[in-house]
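> missing the sequence, but the structure's below:
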């Protein structure tokens, strides 16, 4: 399981979006990124479709996942 609390691009507030991990400053769940990637979209498309999320946030999330997988 990934420890999202150490990723600066995301935040969690139990009062927002049922406490899901969100891209900081948005109401967009991090899980939406992975769902879209699984469906064949890319990072650039994702930030077009989800205003408020930056390409830097997407890259930070993907790098965080890669580091977490390497440490496992």
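Yes, it's here. Nothing here was measured: the structure is a model prediction, and the numbers come from that model. Numbering: from 1, shown residues only.
> rest of the way, CA atoms for contacts and neighbours
OK.
> List the contacts of the residue sitting nearest the centre point of the chain.
Taking C-alpha atoms, centre = their mean, the centroid of the chain lies closest to residue 30, which sits 3.2 Å from it. Each residue near residue 30 by C-alpha atoms under 8 Å, 6 or more residues apart in numbering is listed here: 10, 20-23.
> 10 Å instead?
Residues near residue 30 by C-alpha atoms under 10 Å, 6 or more residues apart in numbering: 4, 9-11, 20-24, 57-58, 61.
> Now do residue 68 against residue 10, distance only.
Residue 68 is 15 Å from residue 10, where distance means C-alpha to C-alpha, to the nearest Å.
> also this one, for the comparison:
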């Protein structure tokens, strides 16, 4: 499992979405990103569906996941 605590684009607080990992400054769970990508949604479409989420945030999360997925295995 990836340790998201070092990713500034992600946060988790008990008072927001029951402590789920979310895009920083939002209530959008990062799991929504991965679920939508699996369903074939593009990054642009994702940011249109989830207004307020910036493409830079999405790319930062994907980059962090890519760099840390091998070390988490």
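On my side now, so go ahead. Model, not experiment: these values are computed from the prediction.
> Quantify their similarity with the TM-score.
Comparison of the two superposed chains (TM-score structural alignment, normalised by the length of the first structure) gives a TM-score of 0.94, and 72 aligned residues with a C-alpha RMSD of 0.9 Å.
> on that earlier part again, just the contacts of residue 30 of the first structure: which are in helices?
57-58, 61 (DSSP state H).
> Now render those as JSON lines, adding neighbour count and distance to residue 41 of the first structure.
Below are these laid out as JSON lines (neighbours: other C-alpha atoms under 10 Å; distance: C-alpha to C-alpha, whole Å):
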{"residue": "57", "neighbour count": "19", "distance to residue 41 of the first structure": "16"}
{"residue": "58", "neighbour count": "20", "distance to residue 41 of the first structure": "13"}
{"residue": "61", "neighbour count": "20", "distance to residue 41 of the first structure": "16"}
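> Return the member of the residues you listed nearest to residue 72 of the first structure.
residue 61 (16.6 Å; C-alpha to C-alpha).
> which ones are touching residue 23 of the first structure?
Applying C-alpha under 10 Å, 6+ apart, we find residue 23 of the first structure in contact with 8-12, 29-33, 52-54, 57-58, 61.
> Then residue 36 of the second structure?
Residue 36 of the second structure neighbours (C-alpha under 10 Å, 6+ apart): 42-43, 45-46.
> Please identify, among the residues you listed, the one with the most neighbours.
The residue in the contacts of residue 36 of the second structure with the most neighbours, by other C-alpha atoms under 10 Å, is residue 46 (18 neighbours).
> tell me which strands and helices whichever strand or helix holds that residue is in contact with?
Using DSSP states H and E, residue 46 of the second structure falls within helix 43-49. Judged by 3 or more C-alpha pairs under 10 Å, 6 or more residues apart in numbering; DSSP states H and E, helix 43-49 of the second structure is in contact with helix 30-38, helix 55-72.
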